[in-house]
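Enquirer: Sequence first, predicted coordinates after that:
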Amino acid sequence: MDDTLLHRLRVEQARALLDGVDPHHAVMLACDLLVAGVDGEAVVALASESARTLPAHAADRRLAAVIAELGLPEPDLSTAVALIAADTAERILDRSITAEVGTHGLYVVGYEGSQMDDLLPAVTALASRLEDDLGGRADDELRIQLAALARTILNRTPAGDPA
């Protein structure tokens, strides 16, 4: 398995640990694992699910089976937070998630054991402005501030998989 797939798997593993898996991401990851030649029984089972209709709790179970099948150790809490924060920051910067989703996704920095918990006030300020001042719809100024925060998070995350 290449480093990119391993990294994606570790990010989804971290999401399962802290927030729950996104069924679409889990199924697409399993499909990509199959294409890469990782064809264990659990990988095939997850890849055969519908990315649109798979319930989140079932995606969690299926991904846990894939992780067990591949023998990946569970990340510690600090590593899980760093993986999710960095992934969210990357998605904010490449605009694959909206500023609204990204802002709330960065609350992960406040988890106990986080090495980035000092950024929680900045996340809270952006989220408060988004919800209280902007009615839940980001403006250009908020997007600029969010991108700056995302770059700060990426600069504080070790290169590659922080695991």
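Expert: Right, received. Where do you want to start?
Enquirer: all contacts plus neighbour counts: C-alpha atoms, from now on.
Expert: Noted.
Enquirer: Next up, the contacts around the residue of the chain most remote from its centre.
Expert: Within the chain, residue 133 marks the point farthest from the mean C-alpha position, 26.9 Å out by CA atoms, centre = their mean. Residues in contact with residue 133, defined by CA atoms under 8 Å, 6 or more residues apart in numbering, are absent; none qualify.
Enquirer: The residue sitting nearest the centre point of the chain and residue 107, how far apart?
Expert: The chain has residue 84 as the residue nearest its centroid, 4.0 Å off, counting by CA atoms, centre = their mean. From residue 84 across to residue 107, the span is 10 Å (CA to CA, to the nearest Å).
Enquirer: my guess is residue 8 contacts residue 29, does it?
Expert: Yes. Taking contacts as CA atoms under 8 Å, residue 8 lies within contact range of residue 29: 7.3 Å.
Enquirer: Looking at these two, which one has more neighbours?
Expert: Comparing residue 8 with residue 29 by other CA atoms under 10 Å, the one with more neighbours is residue 29, at 21 against 17.
Enquirer: Next one: the more buried one from residue 117, what distance?
Expert: 29 Å.
Enquirer: cool, residue 16 as well?
Expert: As for residue 16, its distance to residue 117 is 20 Å (criterion: CA to CA).
Enquirer: Look at these two and report which has more neighbours.
Expert: Between residue 16 and residue 117, counted using other CA under 10 Å, the more crowded position is residue 16 (20 against 17).
Enquirer: Could you list the buried residues of the strand or helix carrying the more buried one?
Expert: For residue 16, the element it lies in under DSSP states H and E is helix 3-18. The neighbour-count criterion (16 or more other CA atoms under 10 Å) identifies 7-17 as the buried residues of helix 3-18.
Enquirer: Second structure for comparison follows:
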Amino acid sequence: MDDELLRRLRTEIARALLDDADPHYAVMLACDLLVAGVNGDAVVALAAESARKLPAHDAIRRLAAVADELGLPEPDVPTAVALIAADTCERILDRSIPAEVGTHRLYVVGHEGSPLDDLLPAVTALAAHLEDGLGGRADDDLRTRLAALARTILSRLTAGNPA
């Protein structure tokens, strides 16, 4: 399994740990694992699920089975937060998720045990501006401010100093 696929898998396992797994993404990830030659029973079972109909709690359970099957340990909370925050920031910066979604996903920095909890006020301020000031629709200024926050988070995580 290549590093990128392993990173994606670890990130989804982290989302499952924090009860935020995306069933569609989990199923697609399992399909990518199959294509890469990772074909254990748990991977096959997850890939066989309906990406549109799989309930989130079942996605979480199936991701845990994949992790067990592959011998991947469950990440601790600080690691889970870092994985999810980094993935969210990368998606914000490459615009693969809308700013509205990215803003709310960054609330993960405030999770108990987060090494980035000091950034929660910045996330909260952006979310409040998005919801209260912009009626839930991001404008260019919010996108710019969100991208700057995403770069800050990635810089801290890359420097190995998330706290």
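Expert: Arrived safely, thanks for sending. What you see is a predicted model; the values in this text were computed from it and never measured.
Enquirer: picking that back up, residue contacts, the closest residue to the residue nearest to the centre of the first structure other than its chain neighbours?
Expert: Across the structure, with CA to CA, 6 or more residues apart in numbering as the measure, the residue nearest residue 84 of the first structure apart from its sequence neighbours is residue 11 (6.1 Å). For residue 11 of the first structure, the residues meeting the contact criterion (CA under 8 Å, 6+ apart) are 80, 83-84, 87.
Enquirer: And the buried ones among the residues you listed, selectable in ChimeraX?
Expert: Listed next is the ChimeraX selection for buried residues among these, using 16+ other CA under 10 Å:
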select :80,83,84,87
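Enquirer: if we can go back for a sec, do you know how far the residue nearest to residue 84 of the first structure is from residue 22 of the first structure?
Expert: Going from residue 11 of the first structure to residue 22 of the first structure by CA to CA gives 11 Å.
Enquirer: the helices in the second structure, which residues?
Expert: 3-17, 23-35, 41-47, 56-70, 77-93, 99-105, 120-128, 140-158 (DSSP state H).
Enquirer: what's the average distance of the first one to the first structure?
Expert: Once the two are superposed, helix 3-17 of the second structure sits an average of 0.5 Å from its aligned residues in the first structure (mean CA distance after the TM-score superposition for the first structure).
Enquirer: and what of the second one?
Expert: Taking mean CA distance after the TM-score superposition for the first structure, the mean distance separating helix 23-35 of the second structure from the aligned residues in the first structure is 0.6 Å.
Enquirer: That helix - contacts with which helices or strands?
Expert: With contacts defined as 3 or more CA pairs under 8 Å, 6 or more residues apart in numbering; DSSP states H and E, the secondary structure elements packing on helix 23-35 of the second structure are helix 3-17, helix 41-47, helix 56-70.
Enquirer: out of the ones you listed, nearest to residue 96 of the second structure?
Expert: Among these, helix 3-17 comes nearest to residue 96 of the second structure, with 14.7 Å by CA to CA.
Enquirer: Where in the first structure does that closest one fall?
Expert: On the basis of TM-score structural alignment, helix 3-17 of the second structure is assigned to residues 3-17 in the first structure.
Enquirer: How far away from the center of its chain is the matching stretch?
Expert: Offset of stretch 3-17 of the first structure from its chain centre (CA atoms, centre = their mean, to the nearest Å): 8 Å.
Enquirer: With stretch 150-163 of the second structure instead?
Expert: Chain-centre distance of stretch 150-163 of the second structure: 16 Å, with CA atoms, centre = their mean.
Enquirer: cool, stretch 31-41 of the second structure as well?
Expert: On the basis of CA atoms, centre = their mean, the separation between the geometric centre of stretch 31-41 of the second structure and that of its chain is 21 Å.
Enquirer: Ok, stretch 110-123 of the second structure next?
Expert: Averaging C-alpha coordinates over stretch 110-123 of the second structure and over its chain gives two centres that are 15 Å apart (CA atoms, centre = their mean).
Enquirer: can you name the residues of the first structure that that stretch overlays?
Expert: The aligned range for stretch 110-123 of the second structure is 110-123, by TM-score structural alignment.
Enquirer: This completes my enquiry, with thanks.
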